[in-house]
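Student: no sequence for this one, just the structure:
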């Protein structure tokens, strides 16, 4: 009797399946230190207990994307171990801060299925939730992933595409209890720009770039216990290259956005996301942002900014799609998110 698990293939998924993912993970200051070593992450709220306390929180939480990667990584062995690529995201919400010492686990529900026309793979849509040790949902998100078929003759399932919001409204956002930016220290945060200084339609070139190295992206992916084969074993791709985990690109671009958006302290909503082009070792990631919307929140001194974050590997800043509506070859990531900022 086989003891090993080859992972699920497209024909192994059924609409409505609820999958409880294995191996809960307790997070600590070690994850924070490694996160800041892997990315040029400098947002003050996630760097300093004292700064976070001045903003009404008990301490500095675990970086929002570090928590996201942990929850995401739990789901990989059951959802995307045999993936061709992770394709997109929607309806992501950070519902409560994750603190050092919290233990996270994940559960996913299959909410959509569509076999590709080539009959060799299909797209699986899931809604994943991350829960802490008290059973509280700290975040949730939808994603869709292209998964290989094991048996090419397996019948195609009925196509079901989930109805997902194109964007979260401001009232969908969960503001951490106690968050208060009325005593916000702009000097310590690194930039003077407030919520009111940003205009819808404004674009920001974040200037800096970071070249991704082979060892570091695999270290990052192991940190999140993401076991997808394409990130480690080059024989799983026809081009013989290890595909860099899309979350690595997200975190790198978010960290680069500090230059121009240092006060966009907390990510609280993920409206949409597309990994437009594969990223490989040797690519130099750069980033630019566009302000898509603004909203007030009930928290004192706190505003919400809806931002498009684009990661590229070259090309002119602020270029995204060609005349055919397709992403240009240098575009790696197109991410639409809500962040909290002092007014």
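Tutor: Cool, got the structure. Note that this is a predicted model, so its numbers are computed, not measured.

Student: Going by C-alpha atoms from here, please, whenever you check contacts or count neighbours.
Tutor: Will do.

Student: Which stretches in the stretch 201-343 of the chain count as helices?
Tutor: 214-223, 246-256, 258-261 (DSSP state H, counting those that start in this stretch).

Student: Dump those into CSV; add distance to residue 203 and mean neighbour count as well.
Tutor: What follows is the helices of the stretch 201-343 of the chain, written out as CSV (distance: least, Cα to Cα, whole Å; neighbours: other Cα atoms under 10 Å):
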stretch, distance to residue 203, mean neighbour count
helix 214-223, 28, 17
helix 246-256, 15, 23
helix 258-261, 10, 20
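
Student: Please identify which of the ones you listed is closest to residue 273.
Tutor: When the helices of the stretch 201-343 of the chain are compared by Cα to Cα, helix 246-256 sits nearest residue 273, at 9.6 Å.

Student: can I assume residue 50 sits in a strand?
Tutor: No - checked against DSSP: H, G, I helix; E, B strand; the rest coil, residue 50 lies outside a strand; its state is helix.

Student: Adding distance to residue 269, write the helices of the stretch 201-343 of the chain out as a markdown table.
Tutor: Shown next, in a markdown table, are these (distance: least, Cα to Cα, whole Å):
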| stretch | distance to residue 269 |
| --- | --- |
| helix 214-223 | 23 |
| helix 246-256 | 14 |
| helix 258-261 | 16 |
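
Student: which ones are touching the residue most central in space within the chain?
Tutor: With distances taken as Cα atoms, centre = their mean, residue 247 lies nearest the centre of the chain, 5.4 Å away. By Cα atoms under 8 Å, 6 or more residues apart in numbering, the contact list for residue 247 reads residue 69.

Student: quick one: it from residue 231, how far?
Tutor: Applying Cα to Cα, to the nearest Å, the value for residue 247 to residue 231 is 12 Å.

Student: also this one, for the comparison:
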């Protein structure tokens, strides 16, 4: 009998320079926004109101930046991380164009690095993934690296190629949406009075609120983004019989929680780096804090760029101190996410 099902790629199936076009293109409409805002307490005004967006120089409200991320990411999973042990990190991400309701997004990835692990059972694969719209415009690209199982542990190790990645996307390389203008920005409607000049490099912001993650919402989110990774669906895919919460779910939850203190960090335009430091499971309560890493002016009227570290933690009632690593330099066990990104904010 011919085998017709997709078992996914294993480590030895990747070669540097390989380009993989991912199935299936997806047309995104307002239903995705409604579900996104139902899953996460997302309240940033630019993604909630056509009138607010128009007052900021845009034709109407674009879809949330992380909707674009989830859709592009989900398309890559069957080819990149179906047999992954873990999604390890991100770098060099840029949002090039807003995604508008009705846009059709497809994804492709280029393998830019491979390195077998010392145990001989797994290896790390680096890919640069791109999301393109129906006009063949790149709306988003980023690098990620995953640990993938080998099909045959006796297969010879490929020549190790580890790509050199920039620690930060230069502020001068950030793409500002055409027409964006914050000179008439309404701080009252946005929810907070704090503008770009009110934040200092080195400042930390405890976002106070917490959300307990439930199994049902995680499963809905993972299906919504068509993420087919086995560790998110099949309890038998892991020895501990616990399904992993999709890391992007933690990203969106932490970003939504950051509204309390960063309501005016409206648009995500750069992804400098990121790590899923520890696994998240149903029943965990996610809290978040941010650190201001850098600030930069832009050429757009009234628009400043702010570089933020967003940290999601698993914590008990009341949260805790804004700490990331222990004395040994390793992530604290309660840290779930360490994300470094650029956002646009009124000056």
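Tutor: Received it, and whenever you're ready, just let me know what you need. Just so you know, these numbers come straight off a predicted model, no measurement behind them.

Student: quick revisit: looking at the helices of the stretch 201-343 of structure 1, which is closest to residue 137 of structure 1?
Tutor: helix 246-256 (20.6 Å).

Student: That closest one vs structure 2, average distance?
Tutor: When structure 2 is overlaid, helix 246-256 of structure 1 sits 0.2 Å from its aligned residues on average, using mean Cα distance after the TM-score superposition for structure 1.

Student: give me the number of residues near residue 212 of structure 1?
Tutor: 20 (other Cα atoms under 10 Å).

Student: secondary structure element for the closest residue to residue 89 of structure 1 other than its chain neighbours?
Tutor: Leaving aside its chain neighbours, residue 89 of structure 1 sits nearest to residue 143 (4.3 Å; criterion: Cα to Cα, 6 or more residues apart in numbering). Using DSSP states H and E, residue 143 of structure 1 sits in strand 137-148.

Student: Check residue 130 of structure 1 too.
Tutor: Short version, using DSSP H and E: residue 130 of structure 1 is in strand 121-131.

Student: Show me what that strand is packed up against.
Tutor: Using 3 or more Cα pairs under 8 Å, 6 or more residues apart in numbering; DSSP states H and E, the elements in contact with strand 121-131 of structure 1 are helix 64-79, strand 103-115, strand 137-148.

Student: between the ones you listed, which gets nearest to residue 218 of structure 1?
Tutor: Residue 218 of structure 1 lies closest to helix 64-79 among these, at 13.1 Å (Cα to Cα).

Student: in the superposition, what's the average offset of the closest one relative to structure 2?
Tutor: Helix 64-79 of structure 1 sits 0.4 Å off on average (mean Cα distance after the TM-score superposition for structure 1).

Student: who's in contact with that helix?
Tutor: In contact with helix 64-79 of structure 1 (Cα under 8 Å, 6+ apart) are residues 7-8, 19, 21-25, 31-32, 35, 94, 97-98, 104-108, 128-130, 139, 145, 224-228, 247, 251, 266-267.

Student: Show me which positions of the strand holding residue 143 of structure 1 end up buried.
Tutor: Of all the residues in strand 137-148 of structure 1, those buried under the rule 16 or more other Cα atoms under 10 Å are 137, 138, 139, 140, 141, 142, 143, 144, 145, 146, 147, 148.

Student: quick one, it and helix 64-79 angle?
Tutor: 50 degrees (axes from the mean of the first three to the mean of the last three Cα atoms, to 10 degrees).

Student: Pretty sure residue 267 of structure 2 sits against residue 344.
Tutor: Yes - if you go by Cα atoms under 8 Å, residue 267 of structure 2 and residue 344 touch, sitting 5.2 Å apart.

Student: Which one's more surrounded, those two?
Tutor: residue 344 (26 against 21).

Student: now the strands for the stretch 151-300 of structure 2?
Tutor: In the stretch 151-300 of structure 2, the strands defined using DSSP state E, counting those that start in this stretch lie at 204-212, 267-276, 285-297.

Student: Point out the other elements, helices or strands, that the second one touches.
Tutor: The criterion is 3+ Cα pairs under 8 Å, 6+ apart, and the helices and strands that strand 267-276 of structure 2 contacts are strand 84-95, strand 335-346.

Student: Redo those strands as TSV? Include distance to residue 321 of structure 2.
Tutor: Converted to TSV, those look like this (distance: least, Cα to Cα, whole Å):
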stretch	distance to residue 321 of structure 2
strand 84-95	24
strand 335-346	12
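
Student: Leaving out sequence neighbours, find the closest residue to residue 51 of structure 1.
Tutor: residue 45 (6.0 Å).

Student: How many neighbouring residues does the equivalent of the one you found over in structure 2 have?
Tutor: Alignment note: residue 45 of structure 1 maps to residue 46 in structure 2; criterion TM-score structural alignment. As a burial measure, residue 46 of structure 2 scores 24 neighbours (other Cα under 10 Å).
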